[in-house]
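*Asks:* Using only what follows, build the 3D model:
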Amino acid sequence: MNIQLKTQDAPALRPLTGKVSLVTGSTSGIGLGIARALAEAGSAVVLNGFGTAAEIARTRDQLSADFGVEVSYSAADMTSPAAIAEMIAATVASHGRLDILVNNAGIQHVAPLDQFPVEKWDAILSINLSSAFHTSRLALPVMRRNKFGRIINIASAHGLVASPFKAAYVAAKHGVVGLTKVAALETAEDGITCNAICPGYVYTPLVEAQIDGQAKAHGISREQVIHDVLLAQQPNKRFATVEELGALTVFLASDAAASITGIALPVDGGWTAH
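*Replies:* Sure, this is the predicted structure:
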């Protein structure tokens, strides 16, 4: 049976039509999942992240073909304020606007505090926290000009609670939550919202590799690694998916979330309810 969609139903199906989104760290994993969700909702998308030219071209072409939106790419280094400025300027020059900024770029390193490599500390703070400051400060003028903006920072459950051996990551993600609150307060009357999503463990290819590595290192099954090691703090004992995070991002970017700002929203299976 053919079902004819009414014209008025179209905005509900693609609520971000006409919008432009920039997602940092979006050539794989969580960032790519969010970029796909935004494209499916009708937004043009600017990708950013690592990868070979061929891989990135395939990703761009696939997103554009799947969802009929313009997809571009910036190779900006998230440790470089100058490169970030060039990325924001190029996005605005190309599209005339920047509506949705998703700060997702991040790296991790695990070590005891007194043995934590200084260069790793500096890199994690630069990519996980400072890059969000630079993108946000540069995006705000164009968002204010258009009287619309959505800044969505991908923080972590570690932006709300701590774990041993993750000093730089925990410090950076707590900083992201604080930055989110300040941006929300400063833009509350400008048609702009700023929120943080705080995932627990999310199933990605990197996590899959971690499962295999832990299983071999400890001589235990994959199931034990998932249940007793990785998800030890998550009461629901399941990974979040990139699709779940993408759907939440689309909601926060939509008009339906216009009154939601300054929050740090856990997506952690109950981890931070302890």
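*Asks:* CA only for contacts and neighbour counts going forward, please
*Replies:* Fine.
*Asks:* Quick one: the helices in this structure, in order.
*Replies:* According to DSSP state H, the chain carries its helices in the segments 10-13, 29-40, 53-67, 81-95, 118-125, 131-146, 167-186, 205-218, 222-224, 242-253.
*Asks:* if we look at the last one, which residues are touching it?
*Replies:* What it means is helix 242-253. By C-alpha atoms under 8 Å, 6 or more residues apart in numbering, the residues outside helix 242-253 that reach it are 16, 29-30, 33-38, 41, 100, 150, 152, 195, 202-204, 257-258, 260.
*Asks:* Out of those residues, which end up buried?
*Replies:* By neighbour count, with 16 or more other C-alpha atoms under 10 Å, these hold 16, 29-30, 33-38, 41, 100, 150, 152, 195, 202, 204, 258 as buried.
*Asks:* Would you do the same for the sequence below? I want to compare the two.
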Amino acid sequence: MTTPPTALVTGGTSGIGRAIVERLRAEGFRVAFTGRNNERGLAVAVGAEAAFIRADSADRAATDRAMYEALAWLGGRLDLLVNNAAIVYEGPLETTPDSALQELFEVNLTAAFRYSRAAFAIMREQRSGSIVNIASDGAIRGIHKLPAYSATKAALLTLSELYAAEGAPHGIRCNAVCPGATHPGMQSTATGFAHHAENDSRWAPAPSGRHGQASDVAALVAWLVSAEAARMSGATLRLDGAAAATMRGETRE
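*Replies:* A predicted model of the protein is given here:
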């Protein structure tokens, strides 16, 4: 009997994270996922038949405990880590307080670093594994409504490349996915995308003809961990329907 592949998804209780959990389960993965909201987490766990671990990515002790509990539930093996947990802060840089910037980096970058470091040790022993970091199109070309958030996601891209370089000799791959405005998704909520998309011409679909869906991101993650993407590592993949290429990114106004 073939042992199913295993995955840990951070921030899996809603939006893109939830879509990734559900897609991986459909692909046959045994999945553990983290989140702060106990009610939503338990609902996803029941629906997707996955293991929910309540953990706040801003809490270092909680992330250490989450990794320990995930590995115990997954049988000590980890084939895929998806760093999806993130927070946003809306406002110009000149009025962004130190505390907000510190929390953004703690959740969006440092937590991903800690989870990846722990996963790296397991995957190195296995001589295989994949890490996927969910960044943002703002990491490539900053979102002016979310400048501090964009900066943390840009740092995450560099972290992804460096983990890819260190992991290559050990069979470990690392890639970054950069969604544009996606519904349901955190960036779309922060920028008003979900509320205005139907009635405001500034929020018209990208040249692809439709708005991004969380399931689009989940599908890309599923492909990145598949055998078809075995050579893919150190890549940054923008998923915005060609919005940036035509200066029509929904969140640029």
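*Asks:* TM-score of the superposed pair?
*Replies:* TM-score of the superposed chains, computed with TM-score structural alignment, normalised by the length of the second structure, equals 0.88; 242 aligned residues with a C-alpha RMSD of 2.1 Å.
*Asks:* Which of the helices of the first structure has the highest mean neighbour count?
*Replies:* Scoring those by mean neighbour count under mean count of other C-alpha atoms under 10 Å gives helix 29-40 as the most buried, with a mean of 25.
*Asks:* Where does it end up in the second structure?
*Replies:* Under TM-score structural alignment, helix 29-40 of the first structure corresponds to residues 15-26 of the second structure.
*Asks:* that older thread, will you turn the helices of the first structure into JSON lines that also has distance to residue 22 of the first structure?
*Replies:* Output for these, formatted as JSON lines (distance: least, C-alpha to C-alpha, whole Å):
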{"stretch": "helix 10-13", "distance to residue 22 of the first structure": "21"}
{"stretch": "helix 29-40", "distance to residue 22 of the first structure": "8"}
{"stretch": "helix 53-67", "distance to residue 22 of the first structure": "13"}
{"stretch": "helix 81-95", "distance to residue 22 of the first structure": "8"}
{"stretch": "helix 118-125", "distance to residue 22 of the first structure": "21"}
{"stretch": "helix 131-146", "distance to residue 22 of the first structure": "10"}
{"stretch": "helix 167-186", "distance to residue 22 of the first structure": "17"}
{"stretch": "helix 205-218", "distance to residue 22 of the first structure": "22"}
{"stretch": "helix 222-224", "distance to residue 22 of the first structure": "36"}
{"stretch": "helix 242-253", "distance to residue 22 of the first structure": "12"}
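*Asks:* Figure out which of those helices is closest to residue 271 of the first structure.
*Replies:* Residue 271 of the first structure lies closest, by C-alpha to C-alpha, to one member of these: helix 167-186, at 15.0 Å.
*Asks:* Now the closest one on the second structure. Mean distance?
*Replies:* On superposition with the second structure, the mean distance recorded for helix 167-186 of the first structure (mean C-alpha distance after the TM-score superposition for the first structure) is 0.6 Å.
*Asks:* gap between that helix and the chain center?
*Replies:* The chain centroid and the centroid of helix 167-186 of the first structure are separated by 14 Å under C-alpha atoms, centre = their mean, to the nearest Å.
*Asks:* That one versus helix 131-146: what angle between them?
*Replies:* Between helix 167-186 of the first structure and helix 131-146, the angle comes out at 20 degrees (axes from the mean of the first three to the mean of the last three C-alpha atoms, to 10 degrees).
*Asks:* what helices or strands is helix 167-186 of the first structure leaning on?
*Replies:* For helix 167-186 of the first structure, the elements it packs on are helix 118-125, strand 192-199, judged by 3 or more C-alpha pairs under 8 Å, 6 or more residues apart in numbering; DSSP states H and E.
*Asks:* let's see it at 6 Å
*Replies:* Secondary-structure packing of helix 167-186 of the first structure (3 or more C-alpha pairs under 6 Å, 6 or more residues apart in numbering; DSSP states H and E): strand 192-199.
*Asks:* Tell me the counterpart residues of the strand it packs on in the second structure, please.
*Replies:* Aligned by TM-score structural alignment, strand 192-199 of the first structure falls on residues 172-179 of the second structure.
*Asks:* List of residues touching that stretch?
*Replies:* 128-137, 160, 164, 233-240 (C-alpha atoms under 6 Å, 6 or more residues apart in numbering).
*Asks:* mean offset of it relative to the first structure (after superposition)
*Replies:* Compared with the first structure after fitting, stretch 172-179 of the second structure deviates on average by 0.4 Å (mean C-alpha distance after the TM-score superposition for the first structure).
*Asks:* likewise stretch 214-222 of the second structure?
*Replies:* Overall, stretch 214-222 of the second structure averages 1.0 Å from its counterpart (mean C-alpha distance after the TM-score superposition for the first structure).
*Asks:* What does residue 98 of the second structure correspond to in the first structure?
*Replies:* Using TM-score structural alignment, residue 98 of the second structure lines up with residue 118 in the first structure.
*Asks:* Distance-wise, check that match relative to residue 78 of the first structure.
*Replies:* Going from residue 118 of the first structure to residue 78 of the first structure by C-alpha to C-alpha, to the nearest Å gives 18 Å.
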